[in-house]
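Undergrad: predicted model follows, preceded by the sequence.
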Amino acid sequence: MSQGSMILKLISLPISIILICLGITTILGGHITPGGGFQGGAMIASGIILSILVYGLGNSPLELSHAYIEVLESVGALGFVIFGLIGLFVGGFYLYNFGTDLLNVVPQAIQTAFHYPDVTNAGIIPYLNIFVGLKVFVGLASIVIAFAGFKKIVEESE
């Protein structure tokens, strides 16, 4: 679909970036607001998909390489499994919600400014949202990239 209009090409990249930013916000706030990893991952994928549909597979400014997709999908899957196994060993259940500050990375200033026990007491749920968001984003984007690549092969063979 690389023969799209110039207006469509001008507005699709900013809209794609806005969709990606909204998806990241949805993932990061998923433990205290409606939404989370699946919804945010779908929003990020929709930004990539919009760019691919407007510019075409080879000309998209938000192009994802095969190696990058593999790494993101592996990080999402392994992170989810690792946190589940840590919960199994710590609490006796898979995905047991342990602790409030994993690895003690929240600085004291942020803890006092945001009333730390009230806002950030979700345990591992924010981390799981990030991993689920990665998996959903990569899964949905990969489907569209595969279809666009198949369409490109079919068009070249004709």
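TA: Sure thing, it's come through.

Undergrad: going forward, measure contacts and count neighbours with C-alpha atoms only.
TA: Will do.

Undergrad: buried ones in stretch 105-116?
TA: For stretch 105-116, burial by neighbour count (16 or more other Cα atoms under 10 Å) applies to Y116.

Undergrad: which outside residues touch it?
TA: Stretch 105-116 is contacted from outside by P117, using Cα atoms under 8 Å, 6 or more residues apart in numbering.

Undergrad: go with 10 Å
TA: Applying Cα atoms under 10 Å, 6 or more residues apart in numbering, the contact partners of stretch 105-116 are 100-101, 117-120.

Undergrad: next one for the comparison:
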Amino acid sequence: MSQSSIILKLVSLPISMILICLGIMTILGGHITPGGGFQGGAMIAGGVILSVLVYGLDNSPLEFSHLYIEVLESIGALGFIILGLIGLFVSGFFLYNVGTDLLNVVPPTIQNVLHYPDVTNAGIIPYLNIFVGLKVFVGLSAIVIAFAGFKKITEESK
């Protein structure tokens, strides 16, 4: 049972949302700015952890089931491995930076306006940042959620 003050509960959810948004921005801009997948994933986990600590595990507005956490962690690990294998098949080296826009998300008109043959110039690095961020976010959040669940079980047994 969480006994936090009403002011803390009122302020923590918007701060959690801001942390999550800043973490997403850090992940998505990690290939051109300081930061990246690990830092962004830790920021997102910080938002979830703040919510769990203030509201408690049962009353947190940001709830994650065990299955949801498992699926997200598996997606992060498989995505990282798949991108590594793409580099392996293209060049013979695991995680080789292919250096192209893999999903063709940059329209040709933008490429022509900016006069770059490859606007991303980062290859698979942005995609790696996304998968690393997902893995770090789930890992750190799962640790705190497990500790909060353990604390709840020990308090109920007393």
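TA: Here it is on my side, so go on. None of these values were measured; they are calculated from a predicted model.

Undergrad: any idea what the TM-score is?
TA: Overlay of the two chains. TM-score (TM-score structural alignment, normalised by the length of the first structure): 0.94; 158 aligned residues with a Cα RMSD of 1.5 Å.

Undergrad: and the contacts of stretch 105-116 of the first structure, which of them are buried?
TA: 100, 120.

Undergrad: in TSV, list the contacts of stretch 105-116 of the first structure along with distance to L10 of the first structure and secondary structure.
TA: Putting the contacts of stretch 105-116 of the first structure into TSV (distance: Cα to Cα, whole Å; DSSP: H, G, I helix; E, B strand; the rest coil) gives the following:
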residue	distance to L10 of the first structure	secondary structure
T100	44	coil
D101	43	coil
P117	45	helix
D118	43	helix
V119	39	helix
T120	40	coil
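
Undergrad: which two of the contacts of stretch 105-116 of the first structure have the greatest separation?
TA: D101 and D118 (12.3 Å; Cα to Cα).

Undergrad: who does the helix or strand where A146 of the second structure lies touch, helix- and strand-wise?
TA: Taking DSSP states H and E as the definition, A146 of the second structure sits inside helix 125-157. When contacts are defined as 3 or more Cα pairs under 10 Å, 6 or more residues apart in numbering; DSSP states H and E, helix 125-157 of the second structure packs onto helix 6-28, helix 37-55, helix 66-91.

Undergrad: please redo it, this time with the cut-off set to 6 Å
TA: In this structure, helix 125-157 of the second structure packs against helix 37-55, helix 66-91, with contacts taken as 3 or more Cα pairs under 6 Å, 6 or more residues apart in numbering; DSSP states H and E.

Undergrad: closest one to T154 of the second structure among those helices?
TA: helix 37-55 (16.5 Å).

Undergrad: quick check: the closest one compared with the first structure, mean distance?
TA: Mean deviation of helix 37-55 of the second structure relative to the first structure after superposition (mean Cα distance after the TM-score superposition for the first structure): 0.2 Å.

Undergrad: ok, now stretch 131-140 of the second structure?
TA: Counting by mean Cα distance after the TM-score superposition for the first structure, stretch 131-140 of the second structure comes out at 0.3 Å.
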